[in-house]
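Student: give the three-dimensional model of this entry:
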Amino acid sequence: MRVPFIKMHGLGNDFVVLDARVEALPPLGAAMAAALADRRTGIGCDQLIILEPSDQADFRMRIFNPDGGEVEACGNASRAVALLHGRAARVETAGGEITVEPTGRGARIDMGEPRFEWDAIPLAYAVDTAAMPVAWEGLANPVAVNVGNPHAVFFVPDLEAVPLDRLGPEIEHDALFPERVNVNVAQVTGPASITLKVWERGAGLTRACGTGACATTVAAIRRGLLAERQAQVTLPGGTLDIEWGDDGRIMMTGPAAESFRGSFDWGDFV
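Tutor: From the prediction side, this is the model:
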């Protein structure tokens, strides 16, 4: 069984997209998702995306990390999917419904409303999510926020001094986070600008993280670190524009692109 795929990326955060909206695919488990994402023996990607029919929205987007785990949300993939779809749409995700709209070279995404309740992150116990009384070496007092998936945001004076490749997996797997967590380390560089690096749950360091940019902007506004309710967030792969509206909804705007198309034999990865 030959299956077509589309390779896409948003700021270098890359995806393999399988479009099953018209013709269904066989069931895909964690092992196969991991095999397709493998950069040496598979197609290679930061996330595997499957598009399926939906009873409540225009279509459904499922997201698998390179470790095979299925996750709730991916902002960069949402922009890529908007570009692929070619018009505005409501998209069902495990993290809630979002709306997407292509804008030339990229897309504008309504990511919905952030959650700050400790059990919505989720955390293992009740704690102040605006300044959590915890620390890992020099990283302390993060903001916890759920933007469809869980994030811990640390603000630091020198982003480059943080060994995120070492501390990221330790924080991701800490018992405080029963569903693990995305680890964001941010430096506020101006009244409306942030530089950010993200250790993504199940993926590690990536060139960009759309939900991380959303979570970090919201966290900075909550801490009073920005002049207004918006920011340009610069990641290793490029810049996203994030706005947390007065209506409580987060809008993300940024580029996405198609890299190439191909096909594979389903049986090779089962």
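
Student: CA atoms for contacts and neighbours, from now on please.
Tutor: Fine.

Student: and residue 194, what is it in contact with?
Tutor: Residues near residue 194 by C-alpha atoms under 8 Å, 6 or more residues apart in numbering: 186, 187, 188, 217, 231, 232, 233, 234.

Student: and with 6 Å instead?
Tutor: Shown here is residue 194, whose contacts under the criterion C-alpha atoms under 6 Å, 6 or more residues apart in numbering are 187, 188, 233.

Student: tell me the secondary structure at residue 128.
Tutor: coil (DSSP: H, G, I helix; E, B strand; the rest coil).

Student: so the closest residue to it other than its chain neighbours versus residue 176, what's the distance?
Tutor: Distance criterion C-alpha to C-alpha, 6 or more residues apart in numbering; nearest residue to residue 128, sequence neighbours excluded, is residue 118 at 7.5 Å. Using C-alpha to C-alpha, to the nearest Å, one gets 11 Å for the distance from residue 118 to residue 176.

Student: kindly report the same for residue 191.
Tutor: Between residue 191 and residue 176 the distance, using C-alpha to C-alpha, works out to 32 Å.

Student: next one: residue 104
Tutor: If you measure residue 104 against residue 176 using C-alpha to C-alpha, the figure is 41 Å.

Student: the two: which is more packed in?
Tutor: Summary of the neighbour comparison: residue 104 and residue 176, criterion other C-alpha atoms under 10 Å, with residue 176 having more neighbours (15 against 10).

Student: the more buried one belongs to a helix, doesn't it?
Tutor: No: inclusion of residue 176 in a helix is not indicated when three-state DSSP is applied; the result is coil.

Student: please give me the structure for this one as well, since I'd like to look at both together:
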Amino acid sequence: MKLNFFKYQGTGNDFIILDIRKKKIPVCIPALFTKLCNRNFGIGADGIILIKNDSQSNFYIKYYNSDGKESTMCGNGARCAISFAKKLGIKKNKIYFRAIDGIHYGIIKDKNLICINLMDIEINMIKIYPKYTILNTGSPHYVLFVENIQKIDVNKEGRKIRFQKSYEEDGVNVNFVEVIGNNMIKVRTYERGVEKETLSCGTGVTASSIAAYEKGFFSYYYNNVYGKVLAYTLGGKLWISFKKIHDKYYKEINLTGSVKFIFEGYINI
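Tutor: Modelled structure (predicted):
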């Protein structure tokens, strides 16, 4: 059987997109997806995105990590899916999609720049500890601030944290963050399910930005309401914006960055 696919990357975080709105994949999904994501014997990717029909939005995004297991919200993957919407014939500028955590929307700002809206975050759900911060931006994140990010062995140190007993079952993404200026950070992320460092993580830079505000690393909000952060990753730049409401919620959380279509093809399965 021939399986048609599309390959995209969002700031170096790469994905195989499968349009299954009109057909099903009649094989064992975990084994197939692991094979497709293999960079030596398959297509190669950090994850798989299934585009499905949805009665509540333009389409449903079902996301799988490269280990073949279904995962939670993927920020860069969703941005790639918004770009892919053009190939689906969706010509709207504001595109609604549903993911595992609810309904979101995305905006195509120009040819390569895609913005998505993430779910609100309750501040009392952000756990701040002396050395790290835990929060969920659609996926669970462990944020650790460091002084020299280039010297960090992300795979070694990230793996130690990700496989601690308290996180081992569900996993956690580990973000190493260096504050390099007011409202500017560098972020490197060890991703669960991929089980190594990826070139960028959308929900990870979002979690890192909010954690930086909560820890007091940035001195002000724009207009005393809006937070705006520029995050540098190995795969490129991402912009994060949000509102802090009455010290209770983070709302209007937006993630913006570049997306690029790489190629399309088919593979025999």
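
Student: that older thread, mind checking which of the contacts of residue 194 of structure 1 are in helices?
Tutor: When the contacts of residue 194 of structure 1 are checked against helices (DSSP state H), there are no matches.

Student: chain center to stretch 33-46 of structure 1: distance?
Tutor: A distance of 18 Å separates the C-alpha centroid of stretch 33-46 of structure 1 from that of its chain, computed with C-alpha atoms, centre = their mean, to the nearest Å.

Student: so for that stretch, first residue to last residue, what's the gap.
Tutor: For stretch 33-46 of structure 1, the first-to-last residue distance is 11 Å (C-alpha to C-alpha).

Student: residues in contact with it?
Tutor: Under the contact criterion C-alpha under 6 Å, 6+ apart, stretch 33-46 of structure 1 has outside partners 14, 15, 66, 67, 68.

Student: what residues in structure 2 pair up with it?
Tutor: Counting by TM-score structural alignment, stretch 33-46 of structure 1 lines up with residues 33-46 of structure 2.

Student: tell me which of the contacts of residue 194 of structure 1 you also see in structure 2.
Tutor: Cross-checking the contacts of residue 194 of structure 1 against structure 2 gives 187, 188, 233 as conserved contacts, using both residues aligned by TM-score structural alignment, their matches' C-alpha atoms under 6 Å.

Student: the first one pairs with which position in structure 2?
Tutor: Correspondence of residue 187 of structure 1 to structure 2, assessed by TM-score structural alignment: residue 178.

Student: got it, and the last one?
Tutor: Residue pairing (TM-score structural alignment): residue 233 of structure 1 is matched to residue 231 of structure 2.

Student: how many other residues sit next to that match?
Tutor: Burial measure for residue 231 of structure 2: 26 neighbouring residues, criterion other C-alpha under 10 Å.

Student: let's verify the aligned partner of residue 220 of structure 1 in structure 2: helix, strand, or coil?
Tutor: Structural alignment (TM-score structural alignment) places residue 220 of structure 1 against residue 212 in structure 2. Secondary structure for residue 212 of structure 2, judged by three-state DSSP, is helix.

Student: look up the closest residue to residue 212 of structure 2, ignoring the ones flanking it.
Tutor: The spatially closest residue to residue 212 of structure 2, leaving aside those adjacent along the chain, is residue 218, at 6.7 Å (C-alpha to C-alpha, 6+ apart).

Student: ok, that neighbour - how many residues close by?
Tutor: Neighbour tally, residue 218 of structure 2, other C-alpha under 10 Å: 17.

Student: quick one: it from residue 209 of structure 2, how far?
Tutor: Relative to residue 209 of structure 2, and taking C-alpha to C-alpha, residue 218 of structure 2 is found at 9 Å.

Student: now for the two: what residues contact both?
Tutor: Jointly contacting residue 218 of structure 2 and residue 209 under the rule C-alpha under 6 Å, 6+ apart is no residue at all.

Student: so residue 99 of structure 1: helix, strand or coil?
Tutor: For residue 99 of structure 1, the secondary-structure state derived from three-state DSSP is strand.

Student: what's the counterpart of it in structure 2?
Tutor: In structure 2, residue 99 of structure 1 lands on residue 105 (TM-score structural alignment).

Student: run through the residues that contact its match.
Tutor: Contacts for residue 105 of structure 2 (C-alpha under 6 Å, 6+ apart) come out as 95, 96, 97, 116, 117.

Student: can you report how many residues neighbour the residue nearest to residue 230 of structure 1 when sequence neighbours are not counted?
Tutor: Once flanking residues are discounted, residue 230 of structure 1 sits nearest to residue 243: 4.2 Å by C-alpha to C-alpha, 6+ apart. Other residues within reach of residue 243 of structure 1, judged by other C-alpha under 10 Å, total 21.

Student: can you tell me the SS state at residue 243 of structure 1?
Tutor: Assigned state for residue 243 of structure 1: strand (three-state reduction, three-state DSSP).

Student: please apply the same query to residue 170 of structure 1.
Tutor: What three-state DSSP gives for residue 170 of structure 1 is helix.

Student: show me what it aligns to in structure 2.
Tutor: Under the pairing rule here (TM-score structural alignment), the equivalent of residue 170 of structure 1 within structure 2 is residue 160.
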